[in-house]
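1. model this:
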Amino acid sequence: MSESFKGLIAMIATCTIWGLSSIFYKSLSHVPPLEVLAHRTIWSLVFFILILSAQRRLPAMIRAMQGRRALAIIAFATLMISANWFMFIWSVQSGHATEAALGYYVFPLLAVLLGRIVFAERLAPLQWLAVALAALGVSLLTYGLGTAPWVALSLAGSFSAYGLMKKQLDVGPVVSVSAEVLLLSPVAALVLWQSHHSGAGHFGASTRDTLMLICAGPLTAVPLILFSYAARRLTMATAGLLSYLNPTLQFFCAVLLFAEPLTGWHMITFALIWCALALYSASAFGQDRARRRAVRAVAASGTGVI
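-> I've put the predicted structure just below:
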């Protein structure tokens, strides 16, 4: 089995876990989202510490937070990812899973636009068209429903801001996320202490709830580890295209399993977003092929072939 094929399997597994995770959080609808988030943080930290300890990389988590700049970046990233996690859990539990799926469809297009604004990255004409179609879709949904899709925009915005922060770190995703949940863990512990002190905590109330809350840790950590494995073996274009499996599964869970309403305005918006993603993917693949051709040309030139 080739390394690229292993990466492909890992990426599909990653997006499948992310896409179907809404079923897991929906089954915890009787647990307040803040308590679920707190358990997700604590058990993720436990899982990451075990993994990093086994790999003898635990000191890397501490080193990642050394220096004011690094600590500030990780702190802001922690704020963004915790907001994203909370919003996703709340949206699934409260019947807004369709909007959550829309948010993760919009995310790559918003990330491209933020890259242009913050890092002055150049956008190809097809990418500009993709961003415009996404903006049109969100605008039409706002007009049709009489209110902006705040859940979708919050998820896309927080995850895009999180991505911007991660781009400025020189550590791997597993180490950086471990540092993030470490920073968040005191707040999570305070939330859990308060909920159990008031008698409202669900941990220990039943075997099912206890096991599911513990499993929120591996459910967070395992796909991140798989994603890190896949990212080193796949081209960015391939990884980007496969990532759309996540919101697609979320969308089908929302409509088919949770029976959430799907209006005509939703369908028009999703159609525009899907067209935008098709254009963006075509442009990304074209750029990736051109980049690989240039690398091969340079390599051939260096060996005297041309």
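2. hey, let's count contacts and neighbours off CA atoms from now on
-> Will do.
3. What's the separation between Leu8 and Ser22?
-> From Leu8 across to Ser22, the span is 23 Å (C-alpha to C-alpha, to the nearest Å).
4. who's more crowded, these two?
-> Ser22 (25 against 20; other C-alpha atoms under 10 Å).
5. Please verify my assumption that that one contacts Val92.
-> Yes. Using C-alpha atoms under 8 Å, Ser22 is in contact with Val92, at 6.2 Å.
6. Could you pull up the residues touching Cys300?
-> If you look again at residue 300, you'll see it is Ala, not Cys. By C-alpha atoms under 8 Å, 6 or more residues apart in numbering, the contact list for Ala300 reads Ile306.
7. What ranges does the chain have for its helices?
-> 3-26, 33-54, 58-63, 68-93, 97-119, 125-145, 150-166, 173-197, 207-231, 236-242, 245-252, 264-302 (DSSP state H).
8. can you put these in JSON lines and add distance to Phe258?
-> Formatted as JSON lines, the helices of the chain follow (distance: least, C-alpha to C-alpha, whole Å):
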{"stretch": "helix 3-26", "distance to Phe258": "9"}
{"stretch": "helix 33-54", "distance to Phe258": "18"}
{"stretch": "helix 58-63", "distance to Phe258": "39"}
{"stretch": "helix 68-93", "distance to Phe258": "9"}
{"stretch": "helix 97-119", "distance to Phe258": "8"}
{"stretch": "helix 125-145", "distance to Phe258": "20"}
{"stretch": "helix 150-166", "distance to Phe258": "17"}
{"stretch": "helix 173-197", "distance to Phe258": "28"}
{"stretch": "helix 207-231", "distance to Phe258": "19"}
{"stretch": "helix 236-242", "distance to Phe258": "24"}
{"stretch": "helix 245-252", "distance to Phe258": "9"}
{"stretch": "helix 264-302", "distance to Phe258": "16"}
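9. Also this sequence, please, to line up against the first:
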Amino acid sequence: MKADGDQRAGLLDQRAGLLYGIGAYGMWGLVPLYWPLLEPAGAMEILAHRMVWSLAFVAIGLLVLRRRRWIPELIRQPRKLGLIAVAAVTISLNWGFYIWAVNTGHVVEASLGYFINPLVTIAMGVLLLKERLRPAQWTAVFIALAAVLVLAIGYGQPPWISLVLAFSFATYGLVKKKINIGGLESLAAETAVLFLPALGYLVWLGASGSATFGSEGTGQMALLAATGVVTALPLICFGAAAIRVPLSTLGLLQYLAPVFQFVLGITYFHEAMPPERWAGFSLVWLALVILTWDALRNARRTRSEALRLTAEAAEAAATTTASGSGSGLAQAEAPLPVTEPAPSRPREPDPR
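-> So this is what the prediction gives:
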């Protein structure tokens, strides 16, 4: 009964993790609907507000959760502080380009950046970390390169927005892997690095009369302030999902965000999709199908190998135990050796 209860609790926990994951990637996929609501604010002003309000929101969350011990530990590690500064710059570049792309009618091209991000991450692993790829991964990378070439011909130039978004986010992921701190803590540290420059920029905008915060009504003020929630809430859901569902499931869920963005770009923002773009996107999707199939097959093979090794170890342990028990039983049942009593020594005469 206890085992059944534990299994049921595990299934419920995994189902909750799946919902958290869908919520996280769903929010990231639907965020293109939010940025146009902040106009007439420009991309730089929106980015600055996002930095300031994200830090405020995350700081409150960390205070409520009483998670402050990581701050002095981080301060004592200069190398990690440097990596956080690099992460802050790369994610601000990613955020800024993404906001600008959405508000200038490039939602489809932005979605392409997140479609090819896993492929760029693999390529960076080969170039920077000297990782070895399986044949299917090489195939996916070459198909992705062909897709970029097709799209470059279609656009008349390389898809710069997609490439900037993909490479900046892949670099961010690479740096984050080396930082290795919690999601909320990392976001707090990264936004803290750029808090003063962002706040200074907003003050300068206000002093020059160019700021939209406060001049477009309370509704727009509230929307700009809510950029902190829009940034942190998906991250919280992602963190809750990451500890409940397998990594392979998260790997599949990550495609929800660019799929939503792509669909929004065509159906809601009515962006053009000429045949050459369809051809380029189709090649990217083919590369992702190959990559996903290879990842799932490798995960299944690794799991089977782990189960086989576990079973062999258990069988070997059982055999050893049985052998030891049999030996002990044989020793217990063996007749004890009969020994002759030692001859008694004659008593010496009493000296008295």
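10. TM-score them against each other, please.
-> The TM-score (TM-score structural alignment, normalised by the length of structure 1) is 0.96; 306 aligned residues with a C-alpha RMSD of 1.4 Å.
11. Other residues contacting stretch 60-73 of structure 1?
-> 74, 165-166, 168-169, 171, 175-176, 178-179.
12. If we use 10 Å, what do you get?
-> Residues outside stretch 60-73 of structure 1 that contact it (C-alpha atoms under 10 Å, 6 or more residues apart in numbering): 48-49, 52, 74-75, 77-79, 162, 164-172, 174-180, 182-183.
13. returning to that earlier point: joint contacts of Ser22 and Val92 of structure 1?
-> By C-alpha under 10 Å, 6+ apart, the residues touching both Ser22 of structure 1 and Val92 are 28, 100-101, 250, 253-254, 258.
14. okay if I get those as TSV plus distance to Leu234 of structure 1 and neighbour count?
-> Below are those laid out as TSV (distance: C-alpha to C-alpha, whole Å; neighbours: other C-alpha atoms under 10 Å):
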residue	distance to Leu234 of structure 1	neighbour count
Leu28	34	18
Ala100	27	30
Ala101	24	31
Gln250	23	27
Cys253	27	22
Ala254	30	24
Phe258	33	18
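15. Grab the two from the residues you listed that are most spread out in space.
-> Leu28 and Ala101 (18.7 Å; C-alpha to C-alpha).
16. Thr292 of structure 2 -> structure 1?
-> Correspondence of Thr292 of structure 2 to structure 1, assessed by TM-score structural alignment: Ser281.
17. What about that match, how many residues nearby?
-> 19.
18. Please list all residues in contact with the nearest residue to it once chain neighbours are set aside.
-> Closest residue to Ser281 of structure 1 in three dimensions, ignoring its sequence neighbours and counting by C-alpha to C-alpha, 6 or more residues apart in numbering: Leu241, at 6.4 Å. Contact analysis of Leu241 of structure 1 by C-alpha under 10 Å, 6+ apart lists 277-278, 280-282, 284-285.
19. And Val230 of structure 2, by the same measure?
-> 27-28, 31, 34, 50, 53-54, 223-224.
20. Could you do Trp43 of structure 1 as well?
-> Trp43 of structure 1 makes contacts with 49, 181, 185, 213-221, as judged by C-alpha under 10 Å, 6+ apart.
21. can I get those in TSV with distance to Arg292 of structure 1?
-> Below are the contacts of Trp43 of structure 1 laid out as TSV (distance: C-alpha to C-alpha, whole Å):
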residue	distance to Arg292 of structure 1
Ile49	38
Val181	37
Ser185	43
Leu213	45
Ile214	44
Cys215	41
Ala216	39
Gly217	38
Pro218	36
Leu219	35
Thr220	33
Ala221	32
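22. For ChimeraX, write the selection for the buried entries among these.
-> Remark: buried members of those, expressed as a ChimeraX selection using 16 or more other C-alpha atoms under 10 Å:
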select :49,181,185,213,214,215,216,217,218,219,220,221
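23. can you tell me how far Cys253 of structure 1 sits from Glu260 of structure 1?
-> 9 Å.
24. Quickly list what's touching both of these two.
-> 97-98.
25. Show me what Lys218 of structure 2 aligns to in structure 1.
-> In this structure residue 218 of structure 2 is Thr, not Lys. In structure 1, Thr218 of structure 2 lands on Thr207 (TM-score structural alignment).
26. Spit out the contact partners of that match.
-> Leu213.
27. Alignment lookup: the residue nearest to Ser281 of structure 1 to structure 2.
-> Per TM-score structural alignment, Leu241 of structure 1 is aligned with Leu252.
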